[in-house]
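Colleague: Sequence first, then the predicted structure:
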Amino acid sequence: MQRSSRLGVLFMLLLFIGGCASTRLEERRVSFVDGSLKGDMLLTDFVSVVNSSGLMEVQVTGRNKTSRYRLLEYRVEWFEGSGLQVPSVMTRWTTCPAFEKANFSFSAVAPKPGVSDFRILIRKAKK
């Protein structure tokens, strides 16, 4: 095997191992908007699909890295292909528990077919 081929294989192996070791997921459409949560909460998994009824579904999984229970709120904003926000009574802050040193998850379904994008905001629950 040539030296350059071995280096290429080694580089790819290191990228794969590094990717497996990381639990932080970057998704531009999902964000923690409360600065006090930075570093305490991680986004670990994200899935977006269009179901058989033509409705977009999203599922978010995160991790509470702290030793404290946190009550979170999330808000999903849906958008049409043109970029306009879809008005919906479902666009509201919804609570989600985040138990200490544990994963948390939530899911949402678009209010109508034809929705092509979304934004999810996550914050500490207001008391």
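Modeller: Looks like it arrived, so ask away. Numbers count the residues shown, from 1 in each chain.
Colleague: Going by C-alpha atoms from here, please, whenever you check contacts or count neighbours.
Modeller: Will do.
Colleague: Mind listing what's buried along stretch 86-95?
Modeller: Using 16 or more other C-alpha atoms under 10 Å as the test for burial, stretch 86-95 gives 86, 93, 95.
Colleague: cool, stretch 69-79 as well?
Modeller: Using 16+ other C-alpha under 10 Å as the test for burial, stretch 69-79 gives 70, 72-79.
Colleague: can you list contacts of that stretch?
Modeller: 64, 85-87, 90-100, 108, 110, 115-125 (C-alpha atoms under 8 Å, 6 or more residues apart in numbering).
Colleague: Put this next to the previous one:
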Amino acid sequence: MKPHIRLGYAFAMLLVVAGMSACSHRTGGIMASTGGITRVDNSSVGSDVSISELKTRLIGGMMQGIATITSLDSTDLSLQYQFTWFDGSGFVIEGDSSSWTPLTLYGKQQVQVQAMAPANGAVSFEIYVREVFSQ
């Protein structure tokens, strides 16, 4: 292969890789569970947001989960959160039924969020919060 063709091929591959990385999303965030477990998958989100005061209650035989999400930053944050519900054996209840819910937190704001379990039998939940990045 001629050197100028190899150089052109290498440049084209570089553009493809750069284009693919521009489309990638950073989806890591933070998680808290009613079992007392907290996990930080993205240290930037972990330094900007906290999750606290996880509570449950029964309403008409269905479990409701409540959590407080707090901005630790003075700027506005575009976030999403998702509840995942577990039965008494630790299995996920209807894992695909919970969608991501958008949330904007203004500087140092705290918001209580809530969700209902998708079915009877829920005994605990996890809440996951991630930041939304515009492209």
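Modeller: Cool, the structure landed. The model shown is predicted, which means the values in this text are computed figures rather than measured ones.
Colleague: Report the buried members of the contacts of stretch 69-79 of structure 1.
Modeller: Looks like those have 64, 86, 93, 95-99, 110, 115, 117-118, 120-125 buried, using 16+ other C-alpha under 10 Å.
Colleague: Structure 2: helices as residue ranges?
Modeller: 3-22, 43-48 (DSSP state H).
Colleague: looking just at contacts, which helices and strands does the shortest one meet?
Modeller: In terms of contacts (3 or more C-alpha pairs under 8 Å, 6 or more residues apart in numbering; DSSP states H and E), helix 43-48 of structure 2 is packed against strand 29-33.
Colleague: Tell me which other helices or strands the strand it packs on touches.
Modeller: Applying 3+ C-alpha pairs under 8 Å, 6+ apart, one finds that strand 29-33 of structure 2 contacts strand 38-40, helix 43-48, strand 49-59, strand 122-131.
Colleague: In structure 1, what range does the last one match?
Modeller: Strand 122-131 of structure 2 corresponds to residues 115-124 in structure 1, going by TM-score structural alignment.
Colleague: Equivalent analysis for the second one, please.
Modeller: Helix 43-48 of structure 2 lines up with residues 35-40 of structure 1 when matched by TM-score structural alignment.
Colleague: Contacts for the matching stretch, please.
Modeller: Contacts for stretch 35-40 of structure 1 (C-alpha under 8 Å, 6+ apart): 32, 64-66, 123-124.
Colleague: Which positions in it come out as buried?
Modeller: Those would be L37, for stretch 35-40 of structure 1 by 16+ other C-alpha under 10 Å.
Colleague: do the same with stretch 9-25 of structure 1
Modeller: Across stretch 9-25 of structure 1, burial judged by 16+ other C-alpha under 10 Å covers no residue at all.
Colleague: Off-centre distance for that stretch?
Modeller: 20 Å (C-alpha atoms, centre = their mean, to the nearest Å).
Colleague: List the contacts of it.
Modeller: 42-45.
Colleague: Same check on stretch 87-98 of structure 2?
Modeller: With C-alpha under 8 Å, 6+ apart, stretch 87-98 of structure 2 has contacts from 82-86, 118-119, 121-124.
Colleague: measure it end to end?
Modeller: 15 Å (C-alpha to C-alpha, to the nearest Å).
Colleague: mind checking what E73 of structure 1 lines up with in structure 2?
Modeller: Match for E73 of structure 1 (TM-score structural alignment): Q80.
Colleague: Find me whatever residue is spatially closest to its match, sequence neighbours aside.
Modeller: P102 (4.4 Å; C-alpha to C-alpha, 6 or more residues apart in numbering).
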